[in-house]
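predicted model and sequence follow; I will ask about them next.
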Amino acid sequence: MASSGEDRLWTALPGLEAVTAAGPWTDPAPANASNGTDAQLPSQSAEDTELEAFYFYSKAALFRVLLSLALYNIQIITLVRDLAGDVVVCCCRRRRSVPALLVLCMVSLSVNARVLVSVCWIRRPLSPTLHISLSLAGADLFASAALATGLMLNSLFKALHLQQDQCLQFTVEALRLTGIIAAVAHLLALAANHYLGILRPLHYPAIMTHRNTSACIALLWLLPAAFFFVYFSSVPGQGYQSPTCNYDFLLFCKFRATFSSLFFGPLLLMAIIYAHIFVIVRRHQASRLRFSRRHRGSQRRAHHHHHAPHQHHHQHQHSNQQMARSVKAIRTTLLILGSYVVGLMPGVLVFVLVCADCPFPFPETPRDKFRMFFIYTTVNFLIILKTLLNPIIYAARMQEIKVGATVS
């Protein structure tokens, strides 16, 4: 079907409307037939008229074919120009966005390092909650460093067409995934620590000693690293079994589903733990309200009869203080957990849903790759933002870190 531009040019051809109205086989009206006199023209045979009409329509048809080809070529050139523009814009924005993300990673590294350095100015012994929280800050620092290295190798160097070592890229990816799962493991350990403090407040100091806490933190770092490096070494013909560190298995659903289970499994377990903690705290508050009413009545009777206070009251008061400290620590951890959900959930969902055999395969057209570039940039920005928010939460909610950070 001819376009509107073709039709406009087609109807603008000189003399075309007159010939079309007259028909191909009729003689055109004499040009000098006026003033009531008929001019005598040389007679033409039907064969000559037929040849002239055929010649005219052949030229018109050829012109229309050439016009259609020209317009078709213009459309192709426009499409190629748009696609090339998308690719150029994507490359330019990659060169701009990656350095910006790297700067944010450097800021996150410095802020988390300051939180870790603040431990030198903490005079009293570290509580288990503070000890695990500082280790979590170390996990954020490690994740920021791994992300910055991955951005340099996979995005910045690629945009600058620099040569890259595939085994180095593979190792950095293993460390980056280790940092994410180590952070999730720290959050799960904090949830278990709070659960123990709420459920067994009197036995908590004997269980969560400095030695046990240090052993727990060591496992939180070693287990994720051991899992990924063993996994990456056990794929036949790929990973560390390949001379070139071929990592095609990372692009398929099997590995990504395994990784997602390591993220969503602890997240579901934490939701169950904190839901149970909420129920225990509500029961404790109701019990404390009943006890305070009975205690006021017993105090009035003891004052009337001059009796000494009961020892049970001191035990209950100690339990209340331990409960209050645990509730405050729980609120801080829930804020940190919220930052992890907002910062990591989009990235994990994109990682699981977009792969070679996932519901959303990798983009193939330049326009789709251009859209995915913005999605990946947003995901990385949220991850870095999470590592920046957590030190602010530590400094605002934990008095020891606030004092240490101020002195340092």
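Structure's in. What do you need? Numbering: from 1, shown residues only.

can we go C-alpha only for contacts and neighbour counts from here?
Fine.

tell me what the longest helix anywhere in the chain is packed against?
Identified as the longest helix of the chain according to DSSP state H is helix 46-117. Secondary-structure packing of helix 46-117 (3 or more C-alpha pairs under 8 Å, 6 or more residues apart in numbering; DSSP states H and E): helix 4-11, helix 128-151, helix 157-159, helix 366-397, helix 399-407.

and that helix with helix 399-407, angle?
100 degrees (axes from the mean of the first three to the mean of the last three C-alpha atoms, to 10 degrees).

show me how far helix 46-117 is from its chain's centre.
28 Å (C-alpha atoms, centre = their mean, to the nearest Å).

just to revisit the earlier point, turn the helices and strands packed on helix 46-117 into CSV, columns for mean neighbour count and distance to G237.
What follows is these, written out as CSV (neighbours: other C-alpha atoms under 10 Å; distance: least, C-alpha to C-alpha, whole Å):
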stretch, mean neighbour count, distance to G237
helix 4-11, 12, 59
helix 128-151, 22, 24
helix 157-159, 16, 26
helix 366-397, 18, 29
helix 399-407, 17, 48
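
make a markdown table out of those helices and add distance to Y274.
Below are these laid out as a markdown table (distance: least, C-alpha to C-alpha, whole Å):
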| stretch | distance to Y274 |
| --- | --- |
| helix 4-11 | 67 |
| helix 128-151 | 15 |
| helix 157-159 | 44 |
| helix 366-397 | 19 |
| helix 399-407 | 23 |
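
got another one to weigh against that:
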Amino acid sequence: MCFAFDGEGTLLHNLTYNENTPARFMDTFAFRMAITSLFFVPIFVMVVCYTHILFVVKKQQNRWNDISRMGSIRTKGRGSHKICREKKQLESNVRALYTTLLILGSCFIGWTPALLFYTLACSKGCYLQGEALVDLNCNHRTTVLILRLTDNMLVILKMLANPIIYSIRMREIKDGTHRMSMALLGVFCPSRRDDMISSGYYYRSRNQNSTGGTIQLRLTSFKSANRNGSHIALGKDCENAFL
């Protein structure tokens, strides 16, 4: 792309003679729009495609919900296991789509200000050019500094957001986030932390993230045993196990 815009042969001259002559085509609006389009066009296409996929998957998910409400004719044997497996895979696909859209949204928010400033301000053909650009750089240095600091910070925050978006749904991350928040409350607001511990909020959150499936399985087994007429001794040890 650079060689296509370099009508004067500056890049080839620099490579041949190992010089550093400024390439004036890089300060033109056409070149900067071409560079910016490499970002905006793929992002736009990806957002359209993944949004369409999301609508299709959500439509399929609604069909599964309708089948669950009406009752499927294949409720026993391998068919039911296959249906459950396909339903879980569909839910996993929905979560993956939401994660992808979050990543695309963070790209747009993080990179758009820097690219807009890069495209709007140049020496030839841009919205801010010539004397207007010189006046902005000389007489409004604080404003330019704030704008450049903001767009660079957004780029850095975008890179920091990627691992957070990918891992925020993991149970271990959720549990660690709760423990970190409780530790911070213990440092800055001990009374509120004590209130949350006494109310059981922290332990309920941990149970929901880690042991909810185990508790549900135990209760289901307990109900099945009662239907079959089994005699279960609800002694002290058994009560402690279920609690």
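On my side now, so go ahead. Bear in mind that the values here come from a model prediction, so they are computed numbers and not experimental data.

now what about the TM-score between them?
The TM-score (TM-score structural alignment, normalised by the length of the second structure) is 0.58; 164 aligned residues with a C-alpha RMSD of 2.8 Å.

residue range for the longest helix of the first structure in the second structure?
Helix 46-117 of the first structure corresponds to no residues in the second structure, going by TM-score structural alignment.

report the angle between that helix and helix 366-397.
20 degrees.

next, the angle helix 4-11 makes with helix 46-117 of the first structure.
160 degrees.

returning to that earlier point: out of the helices and strands packed on helix 46-117 of the first structure, which gets nearest to H304 of the first structure?
Closest to H304 of the first structure of those is helix 399-407 (C-alpha to C-alpha; 42.5 Å).

how far does the closest one sit from the chain's center?
32 Å.

onto which residues of the first structure does the helix or strand where R204 of the second structure lies map?
Using DSSP states H and E, R204 of the second structure sits within helix 201-206. Counting by TM-score structural alignment, helix 201-206 of the second structure falls onto no part of the first structure.

same thing with stretch 105-119 of the second structure?
So stretch 105-119 of the second structure sits over residues 338-352 in the first structure, by TM-score structural alignment.

now that stretch: buried residues?
Of the residues in stretch 338-352 of the first structure, those buried by neighbour count under the rule 16 or more other C-alpha atoms under 10 Å are 339-341, 343-348, 351-352.

same check on stretch 216-231 of the first structure?
217, 220-221, 224-225, 228-229.

what does that stretch rub up against?
132, 135, 174-175, 177-178, 181-182, 185-186 (C-alpha atoms under 8 Å, 6 or more residues apart in numbering).

check stretch 273-289 of the first structure too.
Outside stretch 273-289 of the first structure, the residues touching it (C-alpha under 8 Å, 6+ apart) are 191-192, 195, 198-199, 320.

what about 10 Å?
188, 191-192, 194-199, 267, 269-272, 290-291, 294-295, 316-317, 320, 323-324, 326-327, 330, 334 (C-alpha atoms under 10 Å, 6 or more residues apart in numbering).

that stretch: average distance to aligned residues in the second structure?
Once fitted to the second structure, stretch 273-289 of the first structure is off its aligned match by 1.5 Å on average (mean C-alpha distance after the TM-score superposition for the first structure).

so that stretch aligns onto which residues of the second structure?
If you align by TM-score structural alignment, stretch 273-289 of the first structure falls on residues 49-65 of the second structure.
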